[in-house]
Each structure stands twice: as C-alpha cells, then as structure tokens.
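Novice: quick one, structure for this:
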Amino acid sequence: MHPHPILIVEDSDEDFEAIGWAMRRLGRHDPLERCQDGDEATERLLDRARPWPRLVLLDLNLPGTDGREVLALIRRDPYLRPLPVVVLSTSASDEDVNACYELGVNAYLIKPVNFEQFTEQLRVTLDFWLGLARLPDPPERA
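Specialist: Down below sits the predicted model:
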C-alpha cells in the first residue's frame, strides 16, 4: 500500500461513499483520507507531520472555508504548491471553472449524476494522475 493517500475534501457523505464504491468496483485499493470541510482540509494540509497526499480531489462548495480558499492556500504555500489538485464539483458555472484555473487547479471535473459515468470519470482520472502522470516527490519537511 502506498503511504501517501488520496486526499478527498468532500462534505457530502453520499458523494464520498460513491467514490469508495467506484474505487472498489474498479479494483483500486489506494488509501483514501477524507476531510469533510475546508477548515479540516486546511488543518490537514498544513500539518507537516502527516504524509503528503499523492492527489487532492476537492469539492468546491464546502461549509466554512470553501474549496476555492483551500485551492488558494495550496497554491500559496511553497510546500503544498506542487500537489496535484482536481476539483470534483456539481457546478458547471464558467465563473467557477475560470476561477479555479486562475487559482492553479490541475483539472476541473463536473460530477456526473449517473453512477456508471461517475465510476468511468474516476477511473480515467486516477489512471491518468496515479498511472500516467509523473508526480512530484513530496518536498522535504520544513
């Protein structure tokens, strides 16, 4: 098992469970770590004692600190900046998409409502980010 988890920042229990179901269906056993809101994600990401995530799947509409603020924090922090961040959102608004790319998101995906489509979207995303893409090594802890 890889020591670096996929960090899922998702307040919806249903959406988080759907990710777990889809991953099991795909035969993936990547370790998952969940933060249920932006404040928890911020605290988690700033804790240098915790393993660096391999990938961050980030919902935008979160209670408290929202996904845009979490993304801005990641891109402002030299230690976190190299992290690959993929937004998974129900929002198809051009304003949200453009704002996330301006903040430095690696990809913006709209969550499909259909579970089969969601599973396929997750398969392609994980195959790319955890299979094809060469990811940066975690930086030395400061």
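
Novice: okay, CA-based contacts and neighbour counts for the rest of this
Specialist: Fine.

Novice: the most centrally placed residue in the chain: what secondary structure?
Specialist: What sits nearest the mean C-alpha location of the chain, by CA atoms, centre = their mean, is Leu57, with 1.3 Å. Using DSSP: H, G, I helix; E, B strand; the rest coil, the structure places Leu57 in strand.

Novice: that one against Leu7, yeah?
Specialist: Yes - using CA atoms under 8 Å, Leu57 is in contact with Leu7, at 6.2 Å.

Novice: quick one on the thing from earlier: contacting residues around the residue nearest to the centre of the chain?
Specialist: 6-9, 85-88 (CA atoms under 8 Å, 6 or more residues apart in numbering).

Novice: list the residues that contact Leu7.
Specialist: Applying CA under 8 Å, 6+ apart, the residues near Leu7 are 32-35, 53-57.

Novice: please give me the structure for this one as well, since I'd like to look at both together:
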Amino acid sequence: MEILLVEDNPGDVRLTREALKEAKIQNQLHVVEDGVAAMEFLYQKGPYVDAPRPHLILLDLNLPKKDGREVLQEIKQNPALKRIPVVVLTTSRDKKDILTSYDLHANCYVTKPVELDQFIQIAKSIDNFWLTTVSLPNE
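Specialist: Presented below is the predicted three-dimensional model:
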C-alpha cells in the first residue's frame, strides 16, 4: 500500500514515521511538505513524474503554498483522484475546520495527539481500518 503524507512540520513527519514503524505498518510512506507538491505528486508532474498513485492520503490542513482545504477540494473534484480516501490529520479541533473538511468530502477527520503513544494508537487505527478492514478502490 502506498500512503501519501502531506505535512509541512518535520516533527510531525518524524512522529508519523515513528508511529507507523511502532505500529508495524509495512506500507510505503511518501512525504510532501506543501499543497502544491501534493498536487504535483498526485498528477505525477515535476519531480514526481514516477510517483505511485497512493491508496491513502494523510492530509494536514495548515500547509504552505496551497492549504489542505484547497488540496482536499481539488482531489475530490477530480474524477481521476476523488476515490482516493483522504484522512485529514491535523492539530485543529476547530468545529469550522471539521465541518469544512467533511463538506469537501474528507473521508475522516483525526486530530493529532501530541503524545507518541496516542499517535501510535491512531496509526494502528488507521492501519486497521483503512489498510486492513475496508476495500479500497484499485485504479
């Protein structure tokens, strides 16, 4: 399984990698640091011409260049990308962010914990549900 993590905070990238490792998730994690790079990855443009199509996207909302809401909207409006599940994984607990994310067709919204143990539990939950339990579209 190919996972695309769209995250600009190096600490959160490191925490995500560690949590996935601790959860013993054996998937390929690709990381981009901003919304523009995320779309280049998904469209296989520029430095991402050979990028694989992700099976799952973990998307932060607060990104440079193009924020996560714009990325989510573009993904879900594109017939070639809209079936890729997008998990909004962000620090925001703001009700407006939650509602906006679901209005833009996010598949789920998860607030990032600060503790590694809690983050590992979330990584395990993501693995158990999105990568083990559900049937994902294979396009």
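
Novice: overall similarity of the pair, as a TM-score.
Specialist: The TM-score (TM-score structural alignment, normalised by the length of the second structure) is 0.93; 135 aligned residues with a CA RMSD of 1.1 Å.

Novice: generate a PyMOL selection restricted to the buried entries among the contacts of Leu7 of the first structure.
Specialist: Command for PyMOL, covering only those of those found buried under the criterion 16 or more other CA atoms under 10 Å:
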select buried, resi 34+35+53+54+55+56+57
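
Novice: which one among the contacts of Leu7 of the first structure gets closest to Ala72 of the first structure?
Specialist: Val56 (13.2 Å; CA to CA).

Novice: list the contacts for Val31 of the second structure?
Specialist: Here Val31 of the second structure is in contact with 4-7, 13 (criterion: CA under 8 Å, 6+ apart).

Novice: reformat the residues you listed as TSV; add secondary structure.
Specialist: Shown next, in TSV, are the contacts of Val31 of the second structure (three-state DSSP):
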residue	secondary structure
Leu4	strand
Leu5	strand
Val6	strand
Glu7	coil
Val13	helix
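
Novice: from those, which is closest to Tyr43 of the second structure?
Specialist: Leu4 (12.8 Å).

Novice: what lines up with that closest one in the first structure?
Specialist: Aligned counterpart of Leu4 of the second structure in the first structure: Leu7 (TM-score structural alignment).

Novice: okay, now Leu99 of the second structure: neighbour count?
Specialist: 13 (other CA atoms under 10 Å).

Novice: any idea how many residues pack against the closest residue in space to Gln28 of the second structure that isn't next to it in sequence?
Specialist: With CA to CA, 6 or more residues apart in numbering as the criterion, Gln28 of the second structure has its nearest non-adjacent residue at 5.0 Å, and that residue is Glu2. Number of residues near Glu2 of the second structure (other CA under 10 Å) recorded here: 17.
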